[in-house]
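Q: sequence isn't available, so here's the structure alone:
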């Protein structure tokens, strides 16, 4: 027979078990809450970083576009990049103008690439390219036009005095000096080849303008050139902008 004392002990044990369960439950909930808050914080932090680097890439593209427009207008000026954090590197690039007659010209055009996190923005061959691989795109028009019996190629060429690059910050400006030289090429069939690490972007932009494109690695360095052959029997005006760029930081 179970006595009052046994029933009392059983009830007490049940109360203690429930109390312990409540404590464990609260601890588990607190632990889950802490983990959840950590995950949300990390997610928000990653989102903020992604938004910041995307905004910085847009600022770099705007800076390069302004530099391009100022160069084509033969205006010396200072073009702000306004990038929170990034890196600017000068890259070796070549633009070739090939004539059927065999009178060819090679330009050591070079260019700049800004890297901000996983974002890449380039100013090469007279155009601004944002992105990498298949996702890259020109954010400015291709610097080549053809109409009737004439074609026109504006071409910035970084000279030896231009900066090699360096770190970018909110106070960075690209100070430029420009000298323009115009060359009139006689009637011929011309091919223009732009060396670029973003060939897909150039191909799409050219094709939107009605040009057919091919690729070729002329010097075997692994960086392809996007090749466009202009209509036959055209003159070609090449406007070379000899460009000195000094990177100034705030």
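A: Ah, there it is. From a predicted model like this one, the values you see are computed outputs, not experimental measurements. Numbering: from 1, shown residues only.

Q: hey, let's count contacts and neighbours off CA atoms from now on
A: Noted.

Q: can you name the residues that contact the residue lying closest to residue 197 once chain neighbours are set aside?
A: Excluding the flanking residues, the one nearest residue 197 by Cα to Cα, 6 or more residues apart in numbering is residue 223, at 5.9 Å. Neighbour list for residue 223: 195-197, 217 [criterion: Cα atoms under 8 Å, 6 or more residues apart in numbering].

Q: kindly report the same for residue 41.
A: By Cα under 8 Å, 6+ apart, no residues touch residue 41.

Q: sec struct for it, please.
A: Put simply, residue 41 is helix when judged by DSSP: H, G, I helix; E, B strand; the rest coil.

Q: swap in residue 162?
A: Here residue 162 is recorded as coil under three-state DSSP.

Q: what's near enough to touch it?
A: Going by Cα under 8 Å, 6+ apart, residue 162 touches 243-246.

Q: ok, of the residues you listed, which come out buried?
A: By neighbour count, with 16 or more other Cα atoms under 10 Å, the contacts of residue 162 hold 243-246 as buried.

Q: and the residues you listed as CSV, adding secondary structure?
A: Output for those, formatted as CSV (three-state DSSP):
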residue, secondary structure
243, strand
244, strand
245, strand
246, strand
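
Q: closest to residue 130 out of these?
A: Residue 130 has its nearest neighbour among those in residue 245, at 20.2 Å by Cα to Cα.

Q: state the distance from the residue nearest to residue 197 to residue 94.
A: Distance, residue 223 to residue 94, by Cα to Cα, to the nearest Å: 10 Å.

Q: and the furthest pair within the contacts of residue 162?
A: 243 and 246 (9.9 Å).

Q: hey, what's in contact with both of the two?
A: 162, 176.

Q: any idea which element residue 231 lies in?
A: When elements are defined using DSSP states H and E, residue 231 is found to belong to no helix and no strand.

Q: comparison target below:
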């Protein structure tokens, strides 16, 4: 073999190795791109689900608007829809005056979360949640009226995608409490929007875990002496495919 032949052979080998490396890099890049696209699509789909679930819960569980028999449904492509234990407490200067076992309904899919608790619909994870539907509260100079939705003894969990029918029989109880310095404590895994909501209406807020279950309550204190009206919307919720 001549020196020229040897040089040509080495150049040919280098070309083959270069092509192989390029193909390998391209394959790795395509795999990374496919994974990224898959993650983006999954996140977008979950975001669409969250918006749909929020609207569905607001329409199906309408504590203020509905009376008597009411029917709706919640639809999503994936995730888990389940009930949670939540309480709302009314307190005066001496302590707890009344406790309402409000319950709640939560949908979760990865980092996406929607919760119906006490009549409010909250969308987003605990550190970055917002109200899609506000709770019922009217705070005047001498009166506070606060509405609490109670889902009764409902207990269920549905995993995967589909449509879950929700049926309620709605009733309303209103109790007037005398003049006093009143506080409301709402147990919630997403305290941020609750704190903002109460503060915008003139209350100061603190946090407290009343029952030691690891879920704090947002405690809203209304300044001055006021008459307090607590309205409990009894939903008597049933769910089933």
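A: All right, it came through fine. Remember, it's a predicted structure, so these values are computed and weren't measured experimentally.

Q: TM between them?
A: Scored against TM-score structural alignment, normalised by the length of the second structure, the superposed chains reach a TM-score of 0.90; 240 aligned residues with a Cα RMSD of 2.1 Å.

Q: including distance to residue 117 of the first structure, could the contacts of residue 162 of the first structure go into TSV?
A: Formatted as TSV, the contacts of residue 162 of the first structure follow (distance: Cα to Cα, whole Å):
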residue	distance to residue 117 of the first structure
243	28
244	27
245	24
246	23
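
Q: returning to that earlier point: what do residue 223 and residue 94 of the first structure both touch?
A: With Cα under 8 Å, 6+ apart, residue 223 of the first structure and residue 94 have common neighbours residue 195.

Q: looks to me like the residue nearest to residue 197 of the first structure is in a strand.
A: No: counting by three-state DSSP, residue 223 of the first structure is not found in a strand; it is coil.

Q: that one and residue 92 of the first structure, how far apart?
A: 10 Å.

Q: with residue 122 of the first structure instead?
A: Counting by Cα to Cα, the gap from residue 122 of the first structure to residue 92 of the first structure is 12 Å.

Q: tell me which of these two has more neighbours.
A: Neighbour count, other Cα atoms under 10 Å: between residue 122 of the first structure and residue 92, residue 122 has more, with 27 against 15.

Q: what residue in the second structure is paired with the more buried one?
A: Aligned counterpart of residue 122 of the first structure in the second structure: residue 115 (TM-score structural alignment).

Q: so which residues of the first structure form helices?
A: Listed in chain order, the helices of the first structure (DSSP state H) span 4-72, 199-208.

Q: of those, which stretch is the most buried?
A: Highest mean neighbour count of the helices of the first structure: helix 199-208, a mean of 19 (counted as mean count of other Cα atoms under 10 Å).

Q: how big's the offset between that helix and the second structure?
A: Its matched residues in the second structure lie on average 1.8 Å from helix 199-208 of the first structure after superposition (mean Cα distance after the TM-score superposition for the first structure).

Q: quick one: list the elements packing against that helix.
A: strand 137-138, strand 213-216, strand 225-229 (3 or more Cα pairs under 8 Å, 6 or more residues apart in numbering; DSSP states H and E).

Q: so stretch 13-30 of the first structure matches what in the second structure?
A: The aligned range for stretch 13-30 of the first structure is 6-23, by TM-score structural alignment.

Q: isn't residue 119 of the first structure up against residue 53?
A: Yes: under the criterion of Cα atoms under 8 Å, residue 119 of the first structure makes contact with residue 53 at 7.2 Å.

Q: leaving out sequence neighbours, find the closest residue to the residue nearest to the spatial centre of the first structure.
A: Residue closest to the mean C-alpha point of the first structure, counted by Cα atoms, centre = their mean, is residue 121 at 2.0 Å. Spatial nearest neighbour of residue 121 of the first structure, excluding adjacent residues (Cα to Cα, 6+ apart): residue 130 at 4.4 Å.

Q: state the number of residues packed around that neighbour.
A: What residue 130 of the first structure shows, counting by other Cα under 10 Å, is a neighbour count of 23.

Q: with residue 188 of the second structure instead?
A: A total of 22 residues lie near residue 188 of the second structure under the criterion other Cα under 10 Å.

Q: ok, back up a step: the second structure: which residue goes with the residue nearest to residue 197 of the first structure?
A: Counting by TM-score structural alignment, the partner of residue 223 of the first structure is residue 215.

Q: could you do residue 139 of the first structure as well?
A: Applying TM-score structural alignment, one finds that residue 139 of the first structure aligns to residue 132 in the second structure.

Q: that match reaches residue 56, doesn't it?
A: No: contact criterion Cα under 8 Å: residue 132 of the second structure and residue 56 do not qualify, at 11.3 Å.

Q: list the contacts for the match of residue 122 of the first structure?
A: By Cα under 8 Å, 6+ apart, residue 115 of the second structure lies in contact with 54, 104-107, 121-123.

Q: nearest to residue 152 of the second structure, of the residues you listed?
A: residue 104 (9.2 Å).

Q: these two touch, right, the closest one and residue 153?
A: No: using Cα under 8 Å, residue 104 of the second structure is not in contact with residue 153, being 10.1 Å away.

Q: looking at these two, which is more packed in?
A: Set residue 104 of the second structure next to residue 153 and count neighbours by other Cα under 10 Å: residue 104 wins out with 25 against 15.

Q: and the aligned residue in the first structure for that one, what is it in contact with?
A: Mapped onto the first structure by TM-score structural alignment, residue 104 of the second structure lines up with residue 111. Neighbouring residues of residue 111 of the first structure by Cα under 8 Å, 6+ apart: 90-93, 122-125, 157-158.

Q: nearest residue to residue 111 of the first structure in space, please, no chain neighbours.
A: In space, and not counting its chain neighbours, residue 111 of the first structure is closest to residue 124: 4.5 Å by Cα to Cα, 6+ apart.

Q: distance of the one you found relative to residue 207 of the first structure?
A: The gap separating residue 124 of the first structure from residue 207 of the first structure is 18 Å, by Cα to Cα.

Q: in the second structure, what residue corresponds to residue 91 of the first structure?
A: Matched across to the second structure, residue 91 of the first structure falls on residue 84, judged by TM-score structural alignment.

Q: was I right to think its match contacts residue 103?
A: Yes: Residue 84 of the second structure is in contact with residue 103 according to Cα under 8 Å; the separation is 5.7 Å.
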